[in-house]
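Undergrad: Sequence first, then the predicted structure, then my questions.
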Amino acid sequence: MDIKLCVIGLGKMGSTLVKGFIQSKTLEREQIIGTDLFEYESEKNTNYCDIRTMSNNVQAVKESDIILLAIKPQIINKVLREISPHCENKIVISIAAGVSLHHLERALPISTKIIRAMPNTPILVGEGVIAISKNKNINDKDLNIVKEILESVGNVYLVEEYMMDTITALSGSGPAYVYIMIEALSDGGVLMGLPRELSTELAARTFLGAARMVLEEDKHPGALKDMVTSPGGTSIRGIEVLESHGIRGILMDAVKEATKRSKELNSQRGGNFD
C-alpha cells in the first residue's frame, strides 16, 4: 500500500493503532508519522515502533495522504482549525468520540474525504470492533484502503451514521459491561471456594469461548444456550436466578441509557471554527 499516514495523537488508542498497523505489516514504519504535543522530533522513535514523530501537526499533514485524528473531542476544533488548510483532497479519519461527519465537514475543505470511526478498547489485543461511516467524497478505492488499514486491529463494519450512538453504547461501552460480569462470576467462584486467580481466568475464558461459539457456529444465542441447559440441571437453575433478577432487561436498559447519554453528549459538542 503506497500511502503516507499521519496519526495525530499518540495516546493509548493512537499508539495502539500504530502498533497494530506495523505488526500486521499493513504499513511499514517509514509510512507513518506520529504527532503529539508532548512528543519530540525523532526520525525513529523507539517508544512508538520506530516511527518518525514530531509535535508539528501541520508539517505532518502536509507530508501525508491520510490523517488519522486520535484525539479527544475537547480539542478537536483546535486541531481542525490548524490542519484544515492542508487537507484538500486528503482522507481524514476521526476516532474522536461523538464528533459527527457534519461537524468535520464544516471544519474541513469541501474536497476532504472523511471517515468517522468508533473503535472499542479490545483493539489493544487485536480484537476490536470498529464501526465506520463516510461522507460522500469517499469512493470505493478510498474505502478499501481505510478498511485494510483498520482491519489490522479488529473487525470493521460500514454503517449509517445514525447508528453510531447505539454502537457506542453497545460495542464501545460493552467491554465495561462484560468486565463487570466476569468480575461477578469470579466473585461467585471465590464465594464457593475457588482461588481468585483461577476463578477469574475461568470466567474470562468462559466468555471468550462462548463468544467464539456465537460467531462460528451459525446458531442463535438462544439455541446455544439450550445446548448447555439440560432438564433439571445446574444451568437451568442458574438461568432461573438470572431471569428472576431481570438480567435481560438490565442489559437492554444499559444499552438504551448509554445510547441516550451518547446523544446528549453529541448534542453538546457543537462547533465554532471561526
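TA: Done, it's in. Numbering: from 1, shown residues only.
Undergrad: hey, let's count contacts and neighbours off CA atoms from now on
TA: Fine.
Undergrad: Please, where are all the strands along the chain?
TA: 5-8, 32-35, 42-45, 51-54, 66-69, 91-94, 113-119, 128-134, 154-158 (DSSP state E).
Undergrad: Give me the number of neighbouring residues for residue 109.
TA: By other CA atoms under 10 Å, the residues close to residue 109 number 16.
Undergrad: got it, and the one 4 residues further on?
TA: Per other CA under 10 Å, the neighbour tally for residue 113 reads 24.
Undergrad: and it, how far is that from residue 84?
TA: Per CA to CA, to the nearest Å, residue 113 is found 12 Å from residue 84.
Undergrad: swap in residue 96?
TA: 16 Å.
Undergrad: Neighbour count: these two, which is higher?
TA: Shown here are residue 96 and residue 84; by other CA under 10 Å, residue 96 has more neighbours (20 against 16).
Undergrad: Contact partners for the more buried one?
TA: 69, 70, 71, 72, 73, 76, 117, 118 (CA atoms under 8 Å, 6 or more residues apart in numbering).
Undergrad: Of those residues - the most surrounded one?
TA: residue 117 leads the contacts of residue 96 on contacts (other CA under 10 Å) with 29 neighbours.
Undergrad: structure B:
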Amino acid sequence: MKIGFIGSGNMGGAIARGIVKSGVVKGEEVFLYDVNPAASEALARDIGGKAVKTAAELTDAAQIFVLAVKPVYVKDALRACGDGLKDKAVVSIVAGLTGTALARQLPAGARCLQTMPNTPAMVNEGVTALCEENTLTEEEMAFVRRMFESIGRVFVLPARLIEAESAVAGSGPAYAAMFIEAMADGGVLLGLPRAQAMQMAAQTLIGTAKMMLESGRHPGAIKDMVCSPGGTTIEAVRALEKGAFRSDVIEAVVAAGEKALAIKRETEKG
C-alpha cells in the first residue's frame, strides 16, 4: 500500500523509518510532502522514499495518508490537499485533533482515524492509541496497526479514553524524565559524577520496566523484591510515601487528562 506523509517532522519521520525498517512497506512506497522541502528530501534520502513538491503530487501518489503537522498547521495542510483526499484514508497523529474535528475538514468520502502516539516512538519504544470510532476499512485499519506496531505498542481504545491515554502515555515521558533527573540529582548529592548518575537512573527505569512487562509482575511485587527488612530501600520508600509521591503522580495524570478534555471540547466546537 502506498502511503503519503503530510509533514516530515520528528514523529512523522519516526513512523516512516519504522515502517520501512520493519518491512511494512518498501521505501519506494513512501511519499513525503512538507512545506519545508529540505525536511522531506532529507527523510526521503534516509528511507529510500520519494519527496514531492506539492500536496497535489502527494494525493495523486498514495492511498493512505499520515497527517503529521503541528496543530496550528492542520487547516492549511488539509486545504492544500483539498479534494485529492476524497475517497482516501487520513490517519492523524496531531495532538488534540479529534476524529470529529478532523472529519469536518476533509472532503466528502474521505475516511479518517484519530491516533495518539508518544515521543518514545522516535526510538521504536512508543505507545500509540488508535481510536475505535473511525471510518477506515478493515484492510486500512490492519495496515495502520502494523504501521504503529513497528514503532512500539498499540492499544485500540474508545474515543472517550483517548485523553486518558494521552495523560498516561503522551505526557508520561515528561514524568519519567523528571523522575530520572531527580534520581540523578540525588546521586550527585551523594558524590556521583552527573553523567554517570544520569545513565544509572535512566538504565534503572529501562530495566525495571522491562522486568515488569516481560514477567507480568505487578509493580508492587517488583518493589517488594528490592525492599529487604530494615534495609535502605524500604527507608527510601518511607521517605517517598511521607512526601505523598504516589498521590502526586496520580494528581499529575488527572491534571493532564482534564486539560486534554478541555482542549478536546474547544477543538470540537470548530
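TA: Good, I have the coordinates. Only a predicted model underlies this, so the values are computations on that prediction, with no experimental measurement involved.
Undergrad: Please report the TM-score between the two superposed chains.
TA: Superposed pair, TM-score by TM-score structural alignment, normalised by the length of structure 2: 0.93. Supporting alignment: 270 aligned residues with a CA RMSD of 2.0 Å.
Undergrad: before we move on, the earlier item: for residue 237 of structure 1, find the nearest of the strands of structure 1.
TA: strand 128-134 (33.2 Å; CA to CA).
Undergrad: The closest one - contacts with which helices or strands?
TA: strand 113-119, strand 154-158 (3 or more CA pairs under 8 Å, 6 or more residues apart in numbering; DSSP states H and E).
Undergrad: nearest to residue 26 of structure 1, of the ones you listed?
TA: strand 154-158 (12.8 Å).
Undergrad: quick one: that closest one aligns where in structure 2?
TA: Using TM-score structural alignment, strand 154-158 of structure 1 corresponds to residues 152-156 of structure 2.
Undergrad: Same question for stretch 116-130 of structure 1.
TA: Alignment note (TM-score structural alignment): stretch 116-130 of structure 1 is matched to residues 114-128 of structure 2.
Undergrad: still on that earlier bit, which of the contacts of residue 96 of structure 1 sit farthest apart?
TA: Farthest-apart pair in the contacts of residue 96 of structure 1 is 76 and 118; separation 15.3 Å (CA to CA).
Undergrad: quick one: residue 180 of structure 2 from residue 135 of structure 2, how far?
TA: For residue 180 of structure 2 relative to residue 135 of structure 2 (CA to CA), the value is 40 Å.
Undergrad: Could you do residue 101 of structure 2 as well?
TA: From residue 101 of structure 2 over to residue 135 of structure 2 (counting by CA to CA), the distance is 14 Å.
Undergrad: same thing with residue 262 of structure 2?
TA: Counting by CA to CA - residue 262 of structure 2 and residue 135 of structure 2 are separated by 25 Å.
Undergrad: Which one of the two is surrounded by more residues?
TA: Legend: neighbour count by other CA under 10 Å for residue 262 of structure 2 and residue 135, higher for residue 135 (17 against 13).
Undergrad: hang on, the more buried one packs against residue 113?
TA: Yes - with contacts counted by CA atoms under 8 Å, residue 135 of structure 2 reaches residue 113, the gap being 6.7 Å.
Undergrad: what touches both of these two?
TA: Counting by CA under 8 Å, 6+ apart, nothing touches both residue 135 of structure 2 and residue 113.
Undergrad: Tell me the residue in structure 2 aligned with residue 205 of structure 1.
TA: Aligned partner of residue 205 of structure 1 by TM-score structural alignment: residue 203.
Undergrad: Pretty sure residue 64 of structure 1 sits against residue 7.
TA: No - counting by CA under 8 Å, residue 64 of structure 1 does not reach residue 7; the two are 9.6 Å apart.
Undergrad: higher neighbour count, those two?
TA: Higher neighbour count among residue 64 of structure 1 and residue 7: residue 7, with 26 against 20, using other CA under 10 Å.
Undergrad: ok, now how distant is the nearest residue to residue 39 of structure 2 once chain neighbours are set aside from residue 171 of structure 2?
TA: Nearest non-adjacent residue to residue 39 of structure 2, counting by CA to CA, 6 or more residues apart in numbering: residue 8, 6.0 Å away. Taking CA to CA as the measure, residue 8 of structure 2 and residue 171 of structure 2 are separated by 22 Å.
Undergrad: same question, residue 35 of structure 2
TA: Distance, residue 35 of structure 2 to residue 171 of structure 2, using CA to CA: 28 Å.
Undergrad: Look up how far residue 152 of structure 1 lies from residue 66 of structure 1.
TA: Distance from residue 66 of structure 1 to residue 152 of structure 1, counting by CA to CA: 16 Å.
Undergrad: Grab the longest helix from structure 2 for me.
TA: helix 245-269 (DSSP state H).
Undergrad: Which strands or helices does it pack on?
TA: Judged by 3+ CA pairs under 8 Å, 6+ apart, helix 245-269 of structure 2 is in contact with helix 99-104, helix 162-165.
Undergrad: That helix against structure 1, how far on average?
TA: With mean CA distance after the TM-score superposition for structure 1, helix 245-269 of structure 2 departs from structure 1 by a mean of 1.5 Å once superposed.
Undergrad: So for that helix, what gets flagged as buried?
TA: 252, 253, 256, 257, 260, 261, 263, 264 (16 or more other CA atoms under 10 Å).
Undergrad: Nothing else from me, thank you.
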